[in-house]
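Engineer: fold the following, please.
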Amino acid sequence: MSAPRYDVLAIGNAIVDVMSPCEDELIEELGLARGGMMLVDTDRAHELYEAMGPAREISGGSAANTLAGLSALGAQCAFIGQVADDQLGEVFAHDIRAVGIDFDSPARPGPPSTARCLIFVTPDGQRTMNTYLGASQFLPAEALDEGLIASAAILYLEGYLWDPEQPRAAMRKAIAAARAAGRRVAFTLSDAFVIDRHGDDFRALIDAGEIDILFANKAELAALTGEADLEAGLAALAPKLPVLVVTRSEEGAVAISGGERAEIAAEPVEHVVDTTGAGDLFAAGFLAGLVRGEELGRCLKMGAVAAGEVISHFGARPEADLRALMKVRLG
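Structural biologist: I've put the predicted structure just below:
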């Protein structure tokens, strides 16, 4: 097997986040699922945007955020995702390349427009996300470069993108290419609603040994296994995966690999400003440790440090020097 060109190559939604602080009352008034993520159509996206106060536009997307964290930690990364040939598409492409990530997916001409996520952030830092998938749901399988996928040590897939038909086919093709090249496949479940719609697919992939590293939170673990109890869920799933990582918000995280179990507490954060991207950056820190051959507990700690940084400010991508922060927190 040849040495990998990239540490991690990710396939995910190419989204620009539109973020605005709001009061809890607005969440209720708009009938939103507080703290969750909903898919919205064009009309609903316009309605929600009109209801927003002053907003910031920041390139996002779950897998792209993870790569931004990985790149900040010195990893070599590439991204595959679909934007439209429009202003937001140019913003996304510029931002991801500016942090050192290779992104060569050609823009899609004509409608629909580049995806955007309208995020309402309440005073406690909780984020309520409303995603218009736009062009991102039209990533064709034939656009994948199998040689590029084979050149990455880890293929990282975003569960959110499993919903639309075209990118789901593209990700299946990517999994086959990665496995044929002897590379590892990492998958993040993204949200319980994705599991409600596609849990059978995910369980089949796991049972077939197609996933090497799985990221989930407590709710996603319960939805996937049918076990409300955390320990029961871990016991049901861990034996089927080389690496299982489960985050528990303020309760920290646990990882199980080859019978080894590690747990860490959440990083202390003086003031939680915005929880957008916490799981994405946790995955970034964990994977950064994994590709360097760090032991399981240290990988978890790196994930917690990265997540703690991103929830201390608006936006789902790191603002502090993550490498310097790791030295302070981990030594």
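Engineer: alpha carbons only for contacts and neighbour counts from here, please
Structural biologist: OK.
Engineer: Asp207 is in contact with Lys240, correct?
Structural biologist: Yes - applying CA atoms under 8 Å, one finds Lys240 in contact with Asp207, separated by 6.6 Å.
Engineer: I'd like the structure of this one too, to check against the first:
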Amino acid sequence: MTSLICGSLAFDTIMAFHGRFSEALLADQLHKINVAFLVPSMRREYGGCAGNIAYNLKLLDGEPLIMATLGQDGDSYLQRLKALGISERCVRSVPASYTAQAFITTDAASNQITAFHPGAMAYSHENRIADAGPVKLAIIAPDGRDGMLEHARDCAELKVPFIFDPGQGLPMFDGAELRQFIELATYVAVNDYEGEMLTERTGLSLEQIAQRVEALVVTRGEHGAHIFTGGKRIDIPCVPVDQVVDPTGCGDAFRAGMLYGLTQGMDWPTTGRLASLMGSIKITHQGGQNHAPSVAEIRERFQQAFGYRYP
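Structural biologist: Presented below is the predicted three-dimensional model:
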């Protein structure tokens, strides 16, 4: 069952700061900040929300279809998608731009500061949902501003159910635009910080947002997740790990679990638990696409964590 993944494809330059940002920033001097962080380690990874979600969905034996844009430097990403068996037929190449680039610095407490160059993402609105063909479910993840707005309207017009996942793109939209996304969406997925920003900008409480969609999912890091659906809240536990290595892409792994569970007809407790497990698997590896458990390994870890097997 094909899942359409609208969002960014990007190259991530990931750096590690061995201290804590809070120790280097003075709260009363943030209006004239001038600070440098020594980052002894640096690496370049394949990333972007669409790429990360598709990668994790493929691990689950799902059927991801990416709708995104790449720049003049994107050939290696196209070759990677082909090698992974992920369709690139809805990926548009924009020769006049660079592929989107994220520069991510993570401190010792797993806090992150990210600088992002959108590049080819600015042309995401040139992609058309109708070109994807039949899909079971879509997700509108962070992408070019115009593309996110247009893809949401197109999904609604074509009656394609979709998850609205504003992520780091949330600040691009005002309250009226965010309320429009919510009205058009079937599901909304945010982390706890984004949830607070969403309620502040829309003037709607989490409960009011949940009333307008089939489910509102709020991830809470090491505290698991809350799923608001059918007038109740389902608490999803976090799956403990021996070592937290890199949080980059954990939210995307969680959303891949959501897509798989929903397209397979799983109930929300099982869908949420599978999503939580995918996030925990990812966080023990560097980068957003370097973990590679088999389907059998994922199923075994699910049973170990929750005491039953998912369908």
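Engineer: neighbour-wise, which of Lys240 and Asp207 of the first structure wins?
Structural biologist: It is Lys240, of Lys240 of the first structure and Asp207, that has more neighbours when counted by other CA atoms under 10 Å, with 17 against 13.
Engineer: quick one: map the more buried one onto the second structure.
Structural biologist: When the second structure is aligned by TM-score structural alignment, Lys240 of the first structure is paired with Arg212.
Engineer: name the surrounding residues that touch whatever helix or strand His46 of the first structure lives in.
Structural biologist: Using DSSP states H and E, the element containing His46 of the first structure is helix 42-51. With CA atoms under 8 Å, 6 or more residues apart in numbering as the test, helix 42-51 of the first structure has contacts from 30, 118, 130-132.
Engineer: from these, which land in strands?
Structural biologist: Using DSSP state E, 118, 130-132 are the members of those that sit in strands.
Engineer: helices of the first structure, residue ranges please.
Structural biologist: In the first structure, the helices defined using DSSP state H lie at 24-29, 42-51, 62-72, 87-98, 146-150, 165-180, 192-207, 218-225, 230-237, 278-291, 296-310, 322-330.
Engineer: those helices: which one's closest to Val269 of the first structure?
Structural biologist: With CA to CA as the measure, helix 296-310 is the member of the helices of the first structure nearest Val269 of the first structure (6.2 Å).
Engineer: Pro166 of the second structure touches Ile139, doesn't it?
Structural biologist: No - using CA under 8 Å as the test, Pro166 of the second structure is too far from Ile139 to be in contact (9.9 Å).
Engineer: which one of the two has more residues nearby?
Structural biologist: Between Pro166 of the second structure and Ile139, counted using other CA under 10 Å, Ile139 has the larger neighbour count: 31 against 26.
Engineer: and that one, what's its match in the first structure?
Structural biologist: By TM-score structural alignment, Ile139 of the second structure lines up with Tyr156.
Engineer: pick the most deeply packed of the helices of the first structure.
Structural biologist: helix 62-72 (a mean of 28; mean count of other CA atoms under 10 Å).
Engineer: equivalent range in the second structure for that one?
Structural biologist: Against the second structure, the aligned range for helix 62-72 of the first structure is residues 49-59 (TM-score structural alignment).
Engineer: ok, residues contacting that stretch?
Structural biologist: Contact partners of stretch 49-59 of the second structure, identified using CA under 8 Å, 6+ apart, comprise 5-10, 63-68, 86, 141-142, 249, 252-253, 255-257, 259-260, 278, 288-289, 292-295.
Engineer: please redo it, this time with the cut-off set to 7 Å
Structural biologist: 5-9, 64, 66, 141-142, 249, 252-253, 255-257, 260, 288-289, 294-295 (CA atoms under 7 Å, 6 or more residues apart in numbering).
Engineer: also stretch 236-255 of the first structure?
Structural biologist: 206-207, 212-218, 225, 256-258, 261-266.
Engineer: export the helices of the first structure to TSV and tack on distance to Val246 of the first structure?
Structural biologist: As requested, the helices of the first structure are exported to TSV (distance: least, CA to CA, whole Å):
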stretch	distance to Val246 of the first structure
helix 24-29	28
helix 42-51	31
helix 62-72	16
helix 87-98	27
helix 146-150	26
helix 165-180	22
helix 192-207	13
helix 218-225	7
helix 230-237	9
helix 278-291	10
helix 296-310	10
helix 322-330	21
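Engineer: measure the match of Lys240 of the first structure to Gly119 of the second structure for me?
Structural biologist: 34 Å (CA to CA, to the nearest Å).
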